[in-house]
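K.L.:
please work out how this folds:
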Amino acid sequence: MTRSPDAPGQEYAERCFRSSAGIGGGVLLLALTAWLGGDAMLRGTGNAPWLALAGLLFALPLIVAFTLRPAVWAGEDRLLVRNPFRTITLPWASVEGVRAGYSSEVFAGGKKYQLWAIPVSLKQRKRAARRQARDAAEDVTGRASVTPRPSGPLRAPSDQAIEDLRELAERGASREGAQGSPSVRWAYELFVPSAVGLVLFAALAIAG
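P.N.:
Down below sits the predicted model:
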């Protein structure tokens, strides 16, 4: 997971949380899909090029939506959550809670919104818990472990990100600019082309 400082031109981007694994996987998937689809369009016969075009129109927006698009921007006044098909703007005063269970979630306006950009890794959480337990045992006994202490944070990255968001929510809730209600904008630019591609692919497949 990456967490970056202020991004120029972003009103809410004092802190930005994104998944490095998601971005890397998305780039690879885009390259592979474009290569396979482009090859089918150039070398295919019959209606294969059109099927490939429809498949690309269906698949590429979905890959972008679920890998490259998710991000969370936390500013002084509000939280901006960009999920695959929605962008949710949450003034801090409307945020009722933030938690990370099996997924990262924010509660606002009586609703729950998932934070796709902050995935929860149970493996990382267990590793951090083991290190915490080891350090606590060393503090009690007053002796250092004979085995080298592994490097790394005492918290899983997702849990640390959620704690950071909680602190920002508590600090920002009373600000004058942090008042208001949640607002949601749908990413029509992604799911409309994907839906068109699906319909076109189905029509071509039926037509033979």
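
K.L.:
for the rest of this, base every contact and every neighbour count on C-alpha atoms.
P.N.:
OK.

K.L.:
so what secondary structure elements neighbour the longest helix seen in the chain?
P.N.:
The helix that spans the most residues within the chain, counting by DSSP state H, is helix 20-43. Other helices and strands packing on helix 20-43, by 3 or more C-alpha pairs under 8 Å, 6 or more residues apart in numbering; DSSP states H and E, are helix 48-63.

K.L.:
one more, for comparison:
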Amino acid sequence: MTTPEHPPTTPEPASKDRVYRSPMGIVGGVALLVIVLWLGIDALVRGEGRTQWLALAALILIVPLVSAFTLRPAVYANEDRLRIRNPLRVIVLPWGRVASLRSGYSNEVVAESGTKYQLWAVPVSLRARKKAARRTARAAAERNAAARGEHRGRGGTGFGGLGIGAPRGDVDADGPLRAETDKVMDDLRELLEHRQNAESAQGEVTVRWAYEVAGPALAGAVLLLILLAVG
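P.N.:
Have a look, this model is predicted:
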């Protein structure tokens, strides 16, 4: 008597994905979608004839694009690969195929072939960088001032003994402060450094177009063009 074979189980990934997204992008996307849906549905309900068709075509075109460029972008990273979900593409890069991670006016990953892929979910904020630099400079100045006050206190001059000039507890002593997106890039670079030569982190780079976004948007655009051409 033979027993039925059990189907093979899918092996669990070595590590769970770290997920990086843009909170401001999500907030902005939700706000835009609320406005677009409100105006579009209002036109569908209150409008007549051609107006309703124009509103429908605009909704089919705009909603997928707004969602793609605000809610969709995400970066997934684990010990084996980096998966980038951009507005219109999904790129999977094993760490063994990543040449570098660059930060300039945008954050991007460079494959061994030289192809660059932008990280839409990790946008660069020059304002946040400047703010972090100012806080770092201020913390360094406070540490220097505290050190000078402590030295005067031990020497019997100044305000020694009164506790004035003591280091503040909220001063960061671990090095320069970093903007949030720069911290994300630091995390990704650390993963790249440790996992680039790992056997499980090898493979081929794959790129898939987001037809689930492009299809509806294209249909909406075609319908809108036909309505405008017909008049």
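
K.L.:
list the buried residues of the longest helix of structure 1.
P.N.:
Taking 16 or more other C-alpha atoms under 10 Å as the neighbour-count basis, helix 20-43 of structure 1 is seen to contain the buried residues G22, I23, G26, L29, L30, T33, A34, G37, G38, A40, M41.

K.L.:
and the counterpart of the fourth one in structure 2, what is it in contact with?
P.N.:
Correspondence of L29 of structure 1 to structure 2, assessed by TM-score structural alignment: L32. With contact taken as C-alpha atoms under 8 Å, 6 or more residues apart in numbering, L32 of structure 2 is in contact with V66.

K.L.:
so for the aligned residue in structure 1 for L192 of structure 2, what's the nearest residue that isn't a sequence neighbour?
P.N.:
For L192 of structure 2, the aligned residue in structure 1 is A169 (criterion: TM-score structural alignment). Closest residue to A169 of structure 1 in three dimensions, ignoring its sequence neighbours and counting by C-alpha to C-alpha, 6 or more residues apart in numbering: W92, at 5.3 Å.

K.L.:
quick one: that neighbour from G110 of structure 1, how far?
P.N.:
When distance is defined by C-alpha to C-alpha, to the nearest Å, W92 of structure 1 is 14 Å away from G110 of structure 1.

K.L.:
one more: G9 of structure 1?
P.N.:
If you go by C-alpha to C-alpha, the gap between G9 of structure 1 and G110 of structure 1 works out to 31 Å.

K.L.:
returning to that earlier point: tell me the angle the longest helix of structure 1 makes with helix 48-63.
P.N.:
Between helix 20-43 of structure 1 and helix 48-63, the angle comes out at 170 degrees (axes from the mean of the first three to the mean of the last three C-alpha atoms, to 10 degrees).

K.L.:
mean per-residue distance, helix 20-43 of structure 1 to structure 2?
P.N.:
On the superposed models, the aligned residues of structure 2 are on average 1.0 Å from helix 20-43 of structure 1, with distances taken as mean C-alpha distance after the TM-score superposition for structure 1.

K.L.:
then stretch 51-60 of structure 1?
P.N.:
Plainly put, stretch 51-60 of structure 1 ends up 0.4 Å away from its match in structure 2 on average once the two are laid over each other (mean C-alpha distance after the TM-score superposition for structure 1).

K.L.:
pick out the residue closest to the middle of structure 1.
P.N.:
When C-alpha atoms, centre = their mean is applied to structure 1, the residue found nearest the centroid is A117 (1.7 Å).

K.L.:
could you look up the SS state of that one?
P.N.:
In the three-state summary, A117 of structure 1 is assigned as coil, counting by DSSP: H, G, I helix; E, B strand; the rest coil.

K.L.:
who's in contact with it?
P.N.:
Residues counted as contacts of A117 of structure 1 (C-alpha under 8 Å, 6+ apart) are F17, R18, S19, P70, A71, V72, R82, N83.

K.L.:
translate the first one into the numbering of structure 2.
P.N.:
The reference is to F17 of structure 1. In structure 2, the position corresponding to F17 of structure 1 is occupied by Y20, as judged by TM-score structural alignment.

K.L.:
now swap in T67 of structure 1 and tell me
P.N.:
If you follow T67 of structure 1 across to structure 2 using TM-score structural alignment, you land on T70.

K.L.:
kindly report the same for G38 of structure 1.
P.N.:
Counting by TM-score structural alignment, which is the criterion used here, G38 of structure 1 corresponds to I41 in structure 2.

K.L.:
next, count neighbours for G75 of structure 1.
P.N.:
Residue crowding around G75 of structure 1 was assessed by other C-alpha atoms under 10 Å; the count is 23.

K.L.:
how much space separates it from Q132 of structure 1?
P.N.:
G75 of structure 1 is 30 Å from Q132 of structure 1, by C-alpha to C-alpha.

K.L.:
how about A13 of structure 1?
P.N.:
32 Å.

K.L.:
which one's more surrounded, the two?
P.N.:
Here A13 of structure 1 and Q132 are set side by side on neighbour count (other C-alpha under 10 Å), and the busier one is A13, at 21 against 15.

K.L.:
leaving out chain neighbours, which residue sits closest to that one?
P.N.:
W73 (4.9 Å).

K.L.:
secondary structure class of Y76 of structure 2, three-state.
P.N.:
Three-state assignment for Y76 of structure 2 (three-state DSSP): strand.

K.L.:
and what about the closest residue to A144 of structure 1 other than its chain neighbours, helix, strand or coil?
P.N.:
Residue nearest to A144 of structure 1 in three dimensions, not counting chain neighbours: E138, with 5.7 Å by C-alpha to C-alpha, 6+ apart. Counting by three-state DSSP, the backbone at E138 of structure 1 sits in helix.
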